[in-house]
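Visitor: The sequence and its predicted three-dimensional model are supplied below.
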Amino acid sequence: MQCSYLDAGACRSCTWMGVPHAEQTARKDAACRALLGEHPGLVWLPPVAGSGSGYRNKAKMVVGGTVEAPTLGILDGDGHGVDLRACGICSPGLTDALPVLADFVTRASLTPYDVPTRRGELKHLLVTESPDGGLLVRFVLRSQEPVARVRKHLPWLLDRLPQVVVASVNLQPAHAAVLEGEREIVLTEATTLPVPLGPVRLHLPPQSFFQTNTEIATALYAQAAAWVADLAPATVWDLYCGVGGFALHLAAPGRQVTGVETSAEAVRGARTSAAEAGLADVRFEAGDATGFALSATSIPDLVVVNPPRRGLGAPLAGWLEASDVPHVLYSSCDAASLARDLAAMPSLRPRRAQVLDMFPQTAHHEVLVLLSRG
């Protein structure tokens, strides 16, 4: 894809911009295969590419400029705002919404936070779009002082952007490169964004994680469900479950599924989805994935892990290696940490793998691997 921001030198975030998308995906596939190494019996499926543009369902915009002329995008080397509201990797729904949100900043007199002087209030705008066009809009503020103005002018925003389902304020008082704070103030009656995804409807609260690329996330969960259907496990753990993407896609009559996630808000969303779907055999717990596994008195037929970029870590990888868990489904956003974890679990051998281009125009990727013992 062509990017005017890259051509003008305003943004360098998409480091692979200009490389044909098919070549990008082939490079990622080759890199993942090289990092994971040779494993007898490992079958690699063709990589999943999807669309190379308009794929991002979430815009994480730093707010700069002034009340009268806010910028939504990134900061330059001097800490001043660079406007990227027409970014080509964001979904059309997001790019259509950003100008209205910029107008709202002016209307509600939300002074953009100025990093060099440490003055101002509005730090970030975080906007997520569901596949049906619904929006979750979050205003990250330094203090609670502007919240009354956000509330006052919210009806104007909802009139101009009726697709906004959830609007909230997040408080992040620290002068630090931190995207959001701990406290969230929901301003709408709805507290979760419904996200229809294949056969499942997820519920996304403001403080929760969801895959950035809806098209590729749909393919990821569908492939996981197909592999697991072949195994037909009676019991499944989904560790690092987030809002329950894997757990809910793997649910089946008579199958006990347990999801574990540190974020209480994400667990709230996952429980809402399970209850709405009538899935009595799917439950979710808020807690540490490693602690849950190490304290368990029984083991499941299948463990699903979707850890942060750093990977599982030695304690959980060691527990999986020493346990009698017959199958592990590992979804990774970093093949290097995945390779380290596989080296720590030699008894669990890769059987199937697939690279999914979750992040076109960058070197990042997602790789799904099915491991079986013996």
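Guide: Nice, I can see it. Residues are numbered from 1 along each chain as shown.

Visitor: going forward, measure contacts and count neighbours with C-alpha atoms only.
Guide: Will do.

Visitor: How about residues contacting stretch 247-258?
Guide: Counting contacts by CA atoms under 8 Å, 6 or more residues apart in numbering, the residues outside stretch 247-258 that touch it are 199-200, 221-222, 224-225, 228, 233-238, 241, 259, 274, 279, 281-285.

Visitor: and the comparison structure, right after this:
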Amino acid sequence: MQCPYYDAERCTSCTWMGRPYGDQLAAKQDLCVDLLAAHRDLVWLDPVASPEEGFRNKAKMVVGGTVDAPTLGILDAAGVGVDLQGCGLYPASLSVTFPVLTAFVTLARLEPYDVPARRGELKHLLLTESPDGDLMLRFVLRSQEAVARIRKHLPWLRAQLPRLVVASVNLLPEHKAVLEGEREILLTPEETLRMRVNGLDLHLRPQSFFQTNTDVAAALYRQAAAWVDDAAPASVWDLYCGVGGFALHVADGARDVVGVETSAEAVASATLTARDAGLTRTTFRADDATAFALGASPADVPDLVVVNPPRRGIGPDLAGWLERSGVGTVVYSSCNARSLARDLAAMPSLRPVRGRVLDMFPQTTHYEVVTLLTRDEHA
């Protein structure tokens, strides 16, 4: 893939841009194999490739420029907006919405936030597309000053974008380099975007996380579900469950599944999906994964645990609990093989036997790697 923004050095976020895709995939596989080389019984499956371009299901656009000439993209080193509406990572179905969004900024007189001057209102536009083509749009604002104007002109926007199902305002009053704030104001009757994955409708609320690459996320869930079905556990925990992707894929009528996630929005999304799917033995709770595990009684320990932590990994406390818990099988999905290797070293009784790299983020160094761990009673 070639990118004019990268070639012109206007955006260098995709650090592997221009590198042959086969080389990218091989390098990610080699890195994970090297970092987990101490585990000699670990068998690696073929990596899961992604389309090289047009794979993103979401656009996280910094708004710059002026009310009458807004930019959607990133900021340069001086805090000036760089317009990236033609970025090749977005599918055409997302790209066609960007001119409408810039027109709406002008129509509703939403002043882009000027980072160096610390003035203005509109910081980001966050747009997510479902596999069915529906859209969720979030306006990240400094204050509520522009909310009334957004509401006034929202019918125009929905007429221009009939696929727009969910719209909201997120308030981020602080001047700091984060994507969103804590408070969300819904603007539409619909509260969730349905993300159809492997025949399952996952509900996505505005502040819920979902993987950027839907096709590769679907492959990740299928792989984990296959390993779980082979293990045939009667009970499963999905720790750091997000909107319940793993938990809902491994649920069935004969299995008790509990998902744990700190985000109440994500838990609400997962609970709604479980209800719609009739999964009465699958429940979710808003809690810290480590605190939940450490507070469990021995009678509550499940047969199998799925963990999908952030880049820092599960950490020593949860790794220590898994090591001594007696849990027979663990499926560990990681976006950082270095923290994964550290966590595995803290769980010597849980032996990695299968691994797979999934290329969630082509053109970058990032990836997902999922491993199957089984308990070695003699370790």
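Guide: It's in. The shown structure was predicted, so the numbers you read here are calculated from the model rather than taken from an experiment.

Visitor: Mind checking which of the contacts of stretch 247-258 of the first structure are buried?
Guide: Applying a neighbour-count criterion of 16 or more other CA atoms under 10 Å, the buried members of those are 200, 221-222, 224-225, 228, 233, 235-238, 241, 259, 274, 279, 282-285.

Visitor: Quick check: strands, which of those residues are part of them?
Guide: Judged by DSSP state E, the subset of these located in strands is 200, 235-238, 259, 282-285.

Visitor: Ser332 of the first structure: which of the residues you listed is nearest?
Guide: Of all these, Asp238 has the smallest distance to Ser332 of the first structure: 13.7 Å, by CA to CA.

Visitor: wait, the closest one sits on Gly259?
Guide: Yes - Asp238 of the first structure lies in contact with Gly259 (CA atoms under 8 Å); the separation is 4.5 Å.

Visitor: tally of neighbours for whatever residue of the first structure lines up with Cys335 of the second structure?
Guide: In the first structure, the residue equivalent to Cys335 of the second structure is Cys333, according to TM-score structural alignment. The tally of other residues near Cys333 of the first structure (other CA atoms under 10 Å) stands at 22.

Visitor: what does Ala30 of the first structure give?
Guide: Ala30 of the first structure sits with 12 neighbouring residues when counted by other CA under 10 Å.

Visitor: what about Leu75 of the first structure, how many neighbours?
Guide: By the measure other CA under 10 Å, the count of residues near Leu75 of the first structure is 21.

Visitor: repeat for Val186 of the first structure
Guide: Using other CA under 10 Å as the criterion, Val186 of the first structure is surrounded by 17 other residues.

Visitor: what sits against it?
Guide: With contact set as CA under 8 Å, 6+ apart, Val186 of the first structure has these partners: 166-169.

Visitor: Try it again at 10 Å.
Guide: Taking CA atoms under 10 Å, 6 or more residues apart in numbering as the definition of contact, the neighbours of Val186 of the first structure are 138, 166-170, 192, 205-206.

Visitor: could I get the ones in strands among the buried ones among the contacts of stretch 247-258 of the first structure as TSV with distance to Glu215 of the first structure?
Guide: Shown next, in TSV, are these (distance: CA to CA, whole Å):
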residue	distance to Glu215 of the first structure
Val200	14
Thr235	28
Val236	25
Trp237	25
Asp238	21
Gly259	23
Val282	25
Arg283	26
Phe284	25
Glu285	28
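
Visitor: closest to His364 of the first structure among these?
Guide: Taking CA to CA as the measure, His364 of the first structure lies nearest Asp238 of those, at 23.2 Å.

Visitor: Looking for the alignment partner of the closest one in the second structure.
Guide: Counting by TM-score structural alignment, Asp238 of the first structure corresponds to Asp238 in the second structure.
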